[in-house]
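1. Fold the following for me, if possible:
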Amino acid sequence: MSDLILYTNPMSRGRIARWALEEVGARYEVRVMNYADSMKGDDYLSINPMGKVPALQHNGSVITECAAICAYLGDAFPDAGLAPAAADRADYYRWLFFAAGPVEAAVTNKNAGFIPSDEQGRMFGYGSYDQAIDVLEAAVAKHDYIAGDAFTMADVYVGSQVIWGTQFGTIPQRDAFKAYADRLTSRDAYKRAGELDDALMETNQLA
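-> Now for the predicted structure:
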């Protein structure tokens, strides 16, 4: 058994974890989980009781949630240079978890047709969808990458939100988002990850 196992489905957020793994250059095993059966089976629920992918198993420990997987891999494979030094992590953590929290909630709620009133917005971490998107736009426009001038694991997660969101219409097409997405999608690791997941989709292994 490999000491690094990715449980995923190519039609899921598992693509984020795959990209992160390709960025660090680690060798890993892939186990494809199907929505209709194995993802809800007892064996996988013992790994992730939520019955969702991705999950990462590394040396016997389990990491779930894409933002956590990205941050974990940045620390677990320091030679890849994808996590800033501890003293330089303010923006790294700030925008990684902003995307995982307020942006994710704002986008999914809007996509589900739930628009909080002004009063409700005071209780929601994202305030309003428009506010969350405006803040995200300003963040990606400030530097070439979300935490400064160098690509980090935060860009894998934040970038995935921007790339998918603008592609599927859950995040508006804006110049700053397009420029940021273009920088990220030109990366070799991003291309490799996409090719591997696209190949899985063509094998007819998925339920």
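2. Could you use CA atoms for every contact and neighbour count after this?
-> OK.
3. SS state for Q57?
-> For Q57, the assignment made with DSSP: H, G, I helix; E, B strand; the rest coil gives strand.
4. pretty sure it contacts L73?
-> No. The criterion here is Cα atoms under 8 Å, and Q57 misses it with L73 at 11.2 Å.
5. how about the strands in the protein?
-> Here the chain has its strands, by DSSP state E, at 4-8, 29-32, 55-58, 61-64.
6. Name the residue in Q57 and L73 with the higher neighbour count.
-> L73 (23 against 19; other Cα atoms under 10 Å).
7. need the contact list for that one.
-> A20, L21, V24 (Cα atoms under 8 Å, 6 or more residues apart in numbering).
8. So it versus W19, what's the distance?
-> 11 Å (Cα to Cα, to the nearest Å).
9. who's in contact with stretch 155-172?
-> Under Cα under 8 Å, 6+ apart, the answer for stretch 155-172 is 16, 19-20, 66-67, 70, 95-96, 99-100, 104, 107, 111, 133, 145-147, 173, 177, 180-181, 184.
10. Let me see the contact set for the nearest residue to V62 once chain neighbours are set aside.
-> Distances taken as Cα to Cα, 6 or more residues apart in numbering place L56 nearest to V62, at 5.6 Å, with adjacent residues excluded. By Cα under 8 Å, 6+ apart, the contact set of L56 is L4, I5, L6, Y7, V62, I63, T64, I69.
11. redo that, cut-off 10 Å
-> Applying Cα atoms under 10 Å, 6 or more residues apart in numbering to L56 gives the contacts 4-8, 14, 17-18, 21, 28-30, 47-48, 62-66, 69, 72-73.
12. Filter the contacts of stretch 155-172 down to the buried ones, PyMOL style.
-> Selection command for PyMOL covering only the buried members of the contacts of stretch 155-172, criterion 16 or more other Cα atoms under 10 Å:
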select buried, resi 16+19+20+66+67+70+95+96+99+100+104+107+133+145+146+147+177+180+181+184
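13. I figured L196 hits L21, correct?
-> No. Using Cα atoms under 10 Å, L196 is not in contact with L21; the gap is 11.9 Å.
14. here's the other one to compare against:
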Amino acid sequence: MTDELVVYTNPMSRGRIARWMLEEVGRPYRAEILGFGAPMKSAAYKALNPMGKVPTLVHGDMVVTECAAICAYLADAFPEAGLAPDRSSRLRGPYYRWLFFSAGPLEAAVSNKAFGLEVPPDRERAIGYGNFADAMDTLEYAVGRNEYLVGDRFSAADVYVGSQILWGLQFGSIEKRPVFEAYGARLAARPAAKRANEIDNALIAEMQKAG
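-> The predicted structure is shown next:
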């Protein structure tokens, strides 16, 4: 596809994940910055994303929301970037496994913990992540075996899982285990991650200056 890439985002949101992924892809894109509140809840924007949240990716006539989906979509749309295992590769299984573990059980566990919501021990089997400790142990298993989630190859799964870890370490919602800190530092050092952070941090500074 040669259609323009447009990401609707805010530098103080999960949109930072989409920007990082776009920087890894290395194709030109345009960022539309939306303020929280009315801009995200406008009829025009909700026609793209009924949730009224960011990010949203528009690629020609394709609209993709949800950060994990955006990462997976971009990796497949631009295979030359090498951000996903080949469709016929046996590595495709663990790639999907950890990408969607992070989008599902991990995010639910971390969000509930952050808001002080605890699952009663006798109800743990009724919720996807069981309990917070199990989610953290599984995350450590995922990132602690190799340099990256899919063997020794960086992928879109690392963008998404790495973003969860880096955010969680910064704000205290993920335990500061040595494995998490080493993995996060490895990803934060990537040139694309640095570029994405510089862009979004500069936008935040502009917003703060404007009042």
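15. And the TM-score between these chains?
-> Here the superposed chains carry a TM-score of 0.97, computed using TM-score structural alignment, normalised by the length of the first structure; 206 aligned residues with a Cα RMSD of 1.3 Å.
16. hang on, the earlier thing: and for Q57 and L73 of the first structure, which residues touch both?
-> With Cα under 10 Å, 6+ apart as the test, Q57 of the first structure and L73 both reach I63.
17. could I get the strands of the first structure as a markdown table with distance to I115 of the first structure?
-> Below are the strands of the first structure laid out as a markdown table (distance: least, Cα to Cα, whole Å):
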| stretch | distance to I115 of the first structure |
| --- | --- |
| strand 4-8 | 31 |
| strand 29-32 | 35 |
| strand 55-58 | 31 |
| strand 61-64 | 28 |
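18. equivalent range in the second structure for the helix of greatest length in the first structure?
-> Assignment by DSSP state H gives helix 153-168 as the longest helix of the first structure. Alignment of helix 153-168 of the first structure against the second structure: residues 156-171, by TM-score structural alignment.
19. ok, average deviation of that stretch from the first structure?
-> Compared with the first structure after the fit, stretch 156-171 of the second structure shows a mean deviation of 0.5 Å (mean Cα distance after the TM-score superposition for the first structure).
20. So which bits of that stretch are buried?
-> Applying 16+ other Cα under 10 Å to stretch 156-171 of the second structure flags 156-166, 168-169 as buried.
21. swap in stretch 177-197 of the second structure?
-> Buried-residue list, stretch 177-197 of the second structure, by 16+ other Cα under 10 Å: F180, Y183, G184, L187, A188, A192, A193, A196, N197.
22. Now flag whichever of those residues is closest to R123 of the second structure.
-> F180 (28.2 Å; Cα to Cα).
23. unless I'm mixing things up, that closest one is touching L139, no?
-> Yes. If you go by Cα under 10 Å, F180 of the second structure and L139 touch, sitting 8.5 Å apart.
24. Do I have it right that P11 of the second structure meets I33?
-> Yes. Between P11 of the second structure and I33 there is a contact under Cα under 10 Å: 7.9 Å.
25. The two - which one has more neighbours?
-> Neighbour tally, P11 of the second structure and I33, criterion other Cα under 10 Å: the higher count belongs to P11, 23 against 17.
26. Skip the chain neighbours and tell me the closest residue to the more buried one.
-> Leaving aside its sequence neighbours, P11 of the second structure sits nearest to D200 (Cα to Cα, 6+ apart; 4.9 Å).
27. OK, contacts around the one you found?
-> T9, N10, P11, M12, S13, G15, R16, R19, W20, E206.
28. run the last query once more with 8 Å
-> Contacts of D200 of the second structure (Cα under 8 Å, 6+ apart): P11, M12, R16.
29. now I133 of the first structure
-> Here I133 of the first structure is in contact with V103, I171 (Cα under 8 Å, 6+ apart).
30. so what corresponds to it in the second structure?
-> Applying TM-score structural alignment, one finds that I133 of the first structure aligns to M136 in the second structure.
31. farthest residue from the center of the second structure?
-> D122 (31.4 Å; Cα atoms, centre = their mean).
32. What's the match for that residue in the first structure?
-> In the first structure, the residue matched to D122 of the second structure (TM-score structural alignment) is E119.
33. tell me the centre residue of the first structure?
-> Centre-nearest of the first structure using Cα atoms, centre = their mean is Y157, 3.5 Å out.
34. Run through the helices of the second structure in chain order.
-> Using DSSP H, the helices of the second structure run over residues 15-25, 38-41, 43-46, 67-77, 92-101, 107-114, 132-144, 156-171, 178-188, 191-210.
35. is it possible to export these to JSON lines including distance to L83 of the second structure?
-> Formatted as JSON lines, these follow (distance: least, Cα to Cα, whole Å):
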{"stretch": "helix 15-25", "distance to L83 of the second structure": "8"}
{"stretch": "helix 38-41", "distance to L83 of the second structure": "30"}
{"stretch": "helix 43-46", "distance to L83 of the second structure": "29"}
{"stretch": "helix 67-77", "distance to L83 of the second structure": "5"}
{"stretch": "helix 92-101", "distance to L83 of the second structure": "10"}
{"stretch": "helix 107-114", "distance to L83 of the second structure": "22"}
{"stretch": "helix 132-144", "distance to L83 of the second structure": "17"}
{"stretch": "helix 156-171", "distance to L83 of the second structure": "5"}
{"stretch": "helix 178-188", "distance to L83 of the second structure": "14"}
{"stretch": "helix 191-210", "distance to L83 of the second structure": "13"}
